[in-house]
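Student: Got a sequence here, can you build the structure:
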Amino acid sequence: MNIHDDDIDKSSAPLMEHLIELRQRLMWAIGGFFVAFLFCFFFAKQLFNLLVIPFQWATGWAGLDPTKVDLIYTAPQEFFFTQIKLGMFGGLILAFPLIAAQLYKFVAPGLYKNERGAFLPFLIASPILFLIGGALVYFFFTPMVMWFFLSMQQVGPDEEIQISLLPRVSEYLGLIMTLIFSFGLVFQLPVVTSLMARVGLLTSAGLADKRKYAIVIAFVVAAVLTPPDPVSQIGLALPTILLYEISIFLARRIEKKRAEAEAARAKAEADAAAQAAVEGQT
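Tutor: Model prediction:
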């Protein structure tokens, strides 16, 4: 065996170790998701009833009886597959901390200590911001959207044609999941921009200069991600613009801290050079 073969063997050993560790991390992540999926699927009906509560609030706002909320399914297998979707969606949310932890454990050994310290807060902030976005959807925007749709009904003795809203279970769950995903994704904006500002890909001045384009993009993204009603579109666009302003503020703080650290390092180097010059003269 020559020297070149020895180099190949030495380089392949760490690669195999990384692949083995990656497989282990993936098994933990998939196993955690599977357990969370089974848990959510077992309680799928209770979880679905919990998701119907905003619909009941909207029914009360529309002046109707909130205890008489009916949803239907038009195919024998529809509600079963709806429960599977709900189990997968809930399982992914429950298992996300475990998945994120496995990702961090796999990446952390290749990072410097200061890089790990910078990456960990964003890893914690990401699920918190997602939950804040989901809570905003549950407690405010879903009732507002359903109230908007309920206001289009034609009910009462004065109406010649009775038109009532009877949502399908799959469509209602799809609406809730779309809104939660959209708001949760948008609420990651400060995390993404802060990470990019930390590595120097974005600046606060650049973000501020692009503000007018960001406002237009916010409304376009809201129109794509949300149902075609003005309530949910404006409701997503306005928090996006607010989060963009928060991102500019965070980028300025990161730049300020970086400038202070560089000034302190430059001062320490200057002091060390001055001390060395004094010792050289003596």
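Student: contacts, neighbours, all on C-alpha from now
Tutor: OK.
Student: Against Arg198, how distant is Leu129?
Tutor: 19 Å (CA to CA, to the nearest Å).
Student: out of the two, which sits in the busier spot?
Tutor: Neighbour count, other CA atoms under 10 Å: between Leu129 and Arg198, Leu129 has more, with 20 against 17.
Student: what's the spacing between the more buried one and Val191?
Tutor: 9 Å.
Student: Please provide the structure for the following sequence as well, for comparison with the first:
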Amino acid sequence: MKSSAERKAEREKKHDEKVDQNEQPLLAHLVAFRGCVLRSVLVIGLFFIPFLIFSDQIWEFGAKPLYEALIKDDAGQKLIAVEVASTFLVPIKFALYLSLFAGMPYVLHQLWKFIAPGLYLKEKKFAIPLFVSSVVLFYAGIVVAYFFVLPLVFSFFSYTAPDNVEYQPDINIYLSFILKVFFAFGIVFEIPIVIFLLVVTGLVKAKTLSKARPYIIVGCFVVGMFLTPPDVISQILLALPAWILFELGLLLARMVRKKKSE
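Tutor: Okay, here's the model as predicted:
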């Protein structure tokens, strides 16, 4: 016969073994997540090195939409630097942000590798096209912002400047402005993915979204107001694509639902 002390010791031992078994998967997940983060930081760092070396040329490319607007309106081709270290720090900051944008697909891929083992096969097949589409749409939003939106915005600002005002923005404020626009358009271009998921998964019916169209259009303008810098032109140029992308996502979701029902 075992004494009560021995039985208590055995129970404590079994309890400790169960705790260890529960902690091991958690530790394994943490180690895997740590590896994903370190690899992502490394890749972003690898992008940052060449971007830093050619930071002046990259800055010239980033400032091109404004330069072209200034030349078109005979306003010169200069930005100003209000802060002491702006001329040194702003190109480096721009190179860092571009490294983050460039490394985003790899970061998302690492995140996918971390999440994928917990998904079913059907979910994996469904998630891969959405992952690729979301990355492509995000970059498409940045391209549209750079080649179409920014030139229009800067041309408007330069043209409407009073005659006694010389339009020469500060480089730090300019960088903040274009990054907000890039991020805003990248996010807005994800709308088709969001609408598609809501309808296909059955969380929201396509008819419900169609009936709510007037409110969604107003919502697009409200979102444009919060995501873009505080000027009407940027807000309109963001709200209109958001509306079009909503309609596109709704159309694709209806097509897929119809195909499934057949």
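Student: what's the counterpart of Ile44 of the second structure in the first structure?
Tutor: Counting by TM-score structural alignment, Ile44 of the second structure corresponds to Phe33 in the first structure.
Student: so that match touches Phe89, yeah?
Tutor: No - Phe33 of the first structure lies out of contact with Phe89 (CA atoms under 8 Å); the separation is 10.0 Å.
Student: So which of these two has more stuff around it?
Tutor: Remark: of Phe33 of the first structure and Phe89, Phe33 carries more neighbours, 22 against 17, as counted by other CA under 10 Å.
Student: per the alignment, Ala44 of the first structure corresponds to what in the second structure?
Tutor: Using TM-score structural alignment, Ala44 of the first structure lines up with Ser55 in the second structure.
Student: If we ignore the residues flanking it in sequence, what's nearest the match of Ile44 of the second structure?
Tutor: Excluding the flanking residues, the one nearest Phe33 of the first structure by CA to CA, 6 or more residues apart in numbering is Ala95, at 5.2 Å.
Student: what does that neighbour align to in the second structure?
Tutor: Using TM-score structural alignment, Ala95 of the first structure pairs with Gly103 in the second structure.
Student: That match: what's it in contact with?
Tutor: With contacts defined as CA atoms under 8 Å, 6 or more residues apart in numbering, Gly103 of the second structure is in contact with Ser40, Val43, Ile44, Phe47.
Student: The helix or strand hosting it vs the first structure, average distance?
Tutor: Assigned by DSSP states H and E, Gly103 of the second structure belongs to helix 86-115. Here the mean offset of helix 86-115 of the second structure against the first structure after fitting is 1.2 Å, by mean CA distance after the TM-score superposition for the first structure.
Student: okay, the next helix or strand after that helix sits on what stretch of the first structure?
Tutor: Downstream of helix 86-115 of the second structure, the first helix or strand assigned by DSSP H and E is helix 121-144. Per the alignment by TM-score structural alignment, helix 121-144 of the second structure matches residues 113-136 in the first structure.
Student: Show me which positions of that stretch end up buried.
Tutor: Buried residues in stretch 113-136 of the first structure, counted by 16 or more other CA atoms under 10 Å: Phe122, Leu123, Ser126, Pro127, Leu129, Phe130, Leu131, Gly133, Gly134, Leu136.
Student: what do you get for stretch 89-108 of the first structure?
Tutor: For stretch 89-108 of the first structure, by 16+ other CA under 10 Å, it's 89-104, 106, 108.
Student: Quick one: work out the angle between the helix or strand hosting Lys260 of the second structure and helix 121-144.
Tutor: Taking DSSP H and E as the definition, one finds Lys260 of the second structure inside helix 232-261. Interaxial angle, helix 232-261 of the second structure versus helix 121-144 (axes from the mean of the first three to the mean of the last three CA atoms, to 10 degrees): 150 degrees.
Student: quick one: contacts for the match of Ile44 of the second structure?
Tutor: Contacts of Phe33 of the first structure by CA under 8 Å, 6+ apart are Gly91, Leu92, Leu94, Ala95.
Student: Do I have it right that the first one meets Ala36?
Tutor: Yes - contact status for Gly91 of the first structure versus Ala36: in contact at 4.4 Å, counting by CA under 8 Å.
Student: What's the separation between the equivalent of Pro214 of the second structure over in the first structure and Val221 of the first structure?
Tutor: Using TM-score structural alignment as the criterion, Pro214 of the second structure maps onto Lys212 of the first structure. Computed with CA to CA, the distance linking Lys212 of the first structure and Val221 of the first structure is 14 Å.
Student: okay, those two: which has more neighbours?
Tutor: Relative neighbour count places Val221 above the other of Lys212 of the first structure and Val221, with 16 against 12, counting by other CA under 10 Å.
Student: Distance-wise, check the more buried one relative to Gln233 of the first structure.
Tutor: 9 Å.
Student: now do Val145 of the first structure
Tutor: 10 Å.
Student: whereabouts in the first structure does stretch 22-30 of the second structure align?
Tutor: The aligned range for stretch 22-30 of the second structure is 11-19, by TM-score structural alignment.
Student: compared with the second structure, how much does that stretch deviate?
Tutor: Looks like 1.7 Å for stretch 11-19 of the first structure (mean CA distance after the TM-score superposition for the first structure).
Student: how far is that stretch from where the chain is centred?
Tutor: 32 Å (CA atoms, centre = their mean, to the nearest Å).
Student: Phe246 of the second structure: what's it in contact with?
Tutor: Shown in contact with Phe246 of the second structure (CA under 8 Å, 6+ apart): Ile191, Pro192, Ile195.
Student: one step back: let me know the closest of the contacts of Gly103 of the second structure to Val204 of the second structure.
Tutor: Ser40 (34.8 Å; CA to CA).
Student: and the closest one, how many residues sit next to it?
Tutor: Around Ser40 of the second structure there are 22 residues (other CA under 10 Å).
Student: doesn't Tyr106 make contact with it?
Tutor: Yes - shown here, Ser40 of the second structure and Tyr106 form a contact pair, counting by CA under 8 Å, at 6.8 Å.
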